[in-house]
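Colleague: Coordinates for the following, if possible.
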Amino acid sequence: MVDKVIEYFNPQPGCIYIDATCGTGHYSRVILEKASGKCKIVCIDKDPRAIMRAKEYLKEFSENIVFIRNGFENLLEVMRKLKINAPSGILFDLGFSCEQISDSSAGFGFRQDGPLDMRFNPESGISAMDVINKFSALELAEIFRKYGELNNSLRIARLICEERKRRKFETTRQLSDFIAAHYSSRKNIHPATKIFQAIRIYVNDELENLFKGLNSAAEILAEGGRIIVISYHSLEDRIVKKFMKETPNIRALLKKPIVPDEYEKRSNPSSRSAKMRVAEVIL
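Modeller: Alright, predicted model coming up:
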């Protein structure tokens, strides 16, 4: 959806744009190129691994970029420290890069074996290992139900609690194999997908942080400044849709979200569930 991001931002020289989910830096690069390298970008990401990759990828634009290791929930604080006012656009891409998923040390995916972590910032907060091995069956079931939208969450939660009495869950493969052996998904997805999603959302407090980040964006953007959000599951999209509908100084520019065309779905399978919403700041 890069072309749509460029279409709705229409990057201009001299303007400031915030890439609130920097990742590899791909969007930042395209924005800079569209503005002939003459705009300013603030790249924010709490994952130190992502910041390192983005710095290398964008090194030719180093004079135009500020890299901030933080979360977009702290957007107001970041902008105050940088003394930046009224940016022209803020982008939230809530998905994962291939690098993040394939980096087994982060523990985000279940197809690569790695430590059961799932934290965007590996130096703070509780890990997925803590959640799986220490929370009660009722607590796990509520996490699976609320953030993974599982109807029979208590059954798998109880099975996990029984299994951890015999051996501690320590790796992503260990947990995903156990889930696959004891839980079947009706949809054409791996049985562990929704449970891993639920744990990751809980560990990183993703939905509350999204709410904070969106409200901060509405507060700091210039008049006519635009917010673009690309979400990947219904929990995120509901928050974004509600925000754009109910925030007084925000006007949604699209009646329905933009979704990937068939070509993009084939060339980038991870984009299949993506929805892009765009809003503008008004007085």
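
Colleague: use CA for all of it now, contacts and neighbours both
Modeller: OK.

Colleague: Packing partners of the helix or strand harbouring residue 240?
Modeller: Secondary structure from DSSP states H and E places residue 240 in helix 234-246. Applying 3 or more C-alpha pairs under 8 Å, 6 or more residues apart in numbering; DSSP states H and E, we find helix 234-246 packed against helix 206-220, strand 250-252, strand 275-281.

Colleague: For the stretch 51-200 of the chain, which segments are assigned as strands?
Modeller: In the stretch 51-200 of the chain, the segments counted as strands under DSSP state E, counting those that start in this stretch are 65-69, 89-93.

Colleague: For residue 231, find the nearest of those strands.
Modeller: strand 89-93 (6.6 Å; C-alpha to C-alpha).

Colleague: Identify the residues contacting stretch 80-91?
Modeller: Identification of contacts with stretch 80-91 by C-alpha atoms under 8 Å, 6 or more residues apart in numbering yields 9, 15-21, 79, 217, 220-229.

Colleague: Mind doing that once more with 7 Å?
Modeller: In this structure, residues lying in contact with stretch 80-91 by C-alpha atoms under 7 Å, 6 or more residues apart in numbering are 9, 15-20, 217, 220-222, 225-229.

Colleague: just checking, what packs against the host helix or strand of residue 203?
Modeller: According to DSSP H and E, residue 203 maps onto helix 193-204. Using 3 or more C-alpha pairs under 7 Å, 6 or more residues apart in numbering; DSSP states H and E, the elements in contact with helix 193-204 are helix 137-148.

Colleague: Here is the second sequence; please produce its structure so I can put it next to the first one:
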Amino acid sequence: MKYHSPVLLKESVDALAIKENGIYVDVTFGGGGHSKEILSRLGDSGRLFGFDQDPDALENIIEDARFTLIPENFRYISRFLRFHGVKKVDGILADLGVSSHQFDEADRGFSTRFDGDLDMRMNQKSKVSAKEVIGTYSEEKLAEILFLYGELRNSRNIAKTIVEKRQEEKIETSFQLKEALQKYLPNAVEHKILAQIFQAVRIEVNEELEVLKEFLLQTPNLLKEKGRLSVISYHSLEDRLVKRFIRTGLFIGEPEKDFFGNIEVPMQKVGKLIVPDAKEVKVNNRARSAKLRIATLKK
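Modeller: Alright, predicted model coming up:
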């Protein structure tokens, strides 16, 4: 199964400061690119766990005694590592968002380029697909997700149009959705606006921001002293959560100060924000919006 080159491969794995005998987790296994790089730096007693809920990823399994693939959503990272007898790890890598492979599979419904069923489920066993979101959500609920997850200013008008159009005819494919919303898609910005609409629906279908929050909250308890967290995000909603969590340990509000005015935060950032160079963006278009943030356990 063809998967594209992983983004910021060297930088994100360097960020883990790998110890030969360490235990590491790649929570977004996908095509296995990051995992292979981690394994290449581990000694015989090192261990790597991969997480991926997409059945397609199972076809890329790495035959290596040091590697275990867990076919689950990484929101359950602590539970499944415990099941494998692991309480603490030396490093965790996350390459968020949808893989290029998922975008390229027309029948998964992730891409605005192909006509496919409105699906967008990363886990094919999930009950709610994009078809349910577009076909059954109330106008108010649709407007909310388009505004919050797609950052669309005219979310109310788009939601109203979806509800009106689906009363005339079911909206079940990518191109039917595109056609229904044609008046909001002037040529110059058609791709950008469609991408925002698809992003909003995809985030809702896969609970992506909730998953990310649940995952991040577990990392301080999972990492060993000086353990590293390396996270690549692709849009501002994800990046904001990662940045805020590293800075404050929270997603909203500010951490409480102690008697001396100090704040207790679990993580500490390592280095500056890393983005791909022009050469990488030219070779891999998906890299253009990538941001890598690195943190270590503060102890």
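
Colleague: In structure 2, what stretch matches the helix holding residue 240 of structure 1?
Modeller: Mapping helix 234-246 of structure 1 onto structure 2 (TM-score structural alignment) gives residues 236-248.

Colleague: The matching stretch vs structure 1, mean deviation?
Modeller: Average distance, stretch 236-248 of structure 2 versus aligned residues of structure 1 after superposition (mean C-alpha distance after the TM-score superposition for structure 1): 0.5 Å.

Colleague: ok so, going back, could you tell me which of the contacts of stretch 80-91 of structure 1 are located in strands?
Modeller: Residues of those located in strands (DSSP state E): 16, 17, 18, 19, 226, 227, 228, 229.

Colleague: The third one maps to what in structure 2?
Modeller: Read that as residue 18 of structure 1. By TM-score structural alignment, residue 18 of structure 1 lines up with residue 25.

Colleague: hang on, its match packs against residue 52?
Modeller: No: the pair residue 25 of structure 2 and residue 52 does not pass the contact test of C-alpha atoms under 7 Å, sitting 11.2 Å apart.

Colleague: Compare neighbour counts for the two and give me the winner.
Modeller: Per other C-alpha atoms under 10 Å, whichever of residue 25 of structure 2 and residue 52 has more neighbours is residue 25, with 26 against 22.

Colleague: which residue sits closest to residue 70 of structure 2, ignoring its sequence neighbours?
Modeller: residue 51 (4.9 Å; C-alpha to C-alpha, 6 or more residues apart in numbering).

Colleague: what's the matching residue for the one you found over in structure 1?
Modeller: Under TM-score structural alignment, residue 51 of structure 2 pairs with residue 44 in structure 1.

Colleague: Tell me, how many residues neighbour its match?
Modeller: 25.

Colleague: gap between the closest residue to residue 46 of structure 2 other than its chain neighbours and residue 67 of structure 2?
Modeller: With sequence-adjacent residues excluded and distances taken as C-alpha to C-alpha, 6+ apart, residue 46 of structure 2 is closest to residue 21, at 4.0 Å. Distance of residue 21 of structure 2 to residue 67 of structure 2, computed by C-alpha to C-alpha, to the nearest Å: 13 Å.

Colleague: If you count surrounding residues, which of these two has more?
Modeller: The residue with more neighbours, out of residue 21 of structure 2 and residue 67, is residue 67; 19 against 14, by other C-alpha under 10 Å.

Colleague: Excluding covalently adjacent residues, which one is nearest to that one?
Modeller: Leaving aside its sequence neighbours, residue 67 of structure 2 sits nearest to residue 48 (C-alpha to C-alpha, 6+ apart; 4.9 Å).

Colleague: now the strands of the stretch 51-200 of structure 1 in CSV, with distance to residue 263 of structure 1?
Modeller: Converted to CSV, those look like this (distance: least, C-alpha to C-alpha, whole Å):
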stretch, distance to residue 263 of structure 1
strand 65-69, 32
strand 89-93, 20
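
Colleague: Out of those strands, which is the most enclosed?
Modeller: strand 89-93 (a mean of 23; mean count of other C-alpha atoms under 10 Å).

Colleague: what's that one aligned against in structure 2?
Modeller: With TM-score structural alignment as the criterion, strand 89-93 of structure 1 aligns to 91-95.

Colleague: now that stretch: how far from the chain's centre is it?
Modeller: Computed by C-alpha atoms, centre = their mean, to the nearest Å, the chain-centroid distance of stretch 91-95 of structure 2 equals 11 Å.

Colleague: mean distance, that stretch to its aligned residues in structure 1?
Modeller: Mean for stretch 91-95 of structure 2 is 0.6 Å (mean C-alpha distance after the TM-score superposition for structure 1).

Colleague: quick one: residue 247 of structure 1 and residue 215 of structure 1, what's the gap?
Modeller: Taken as C-alpha to C-alpha, the span from residue 247 of structure 1 to residue 215 of structure 1 is 8 Å.
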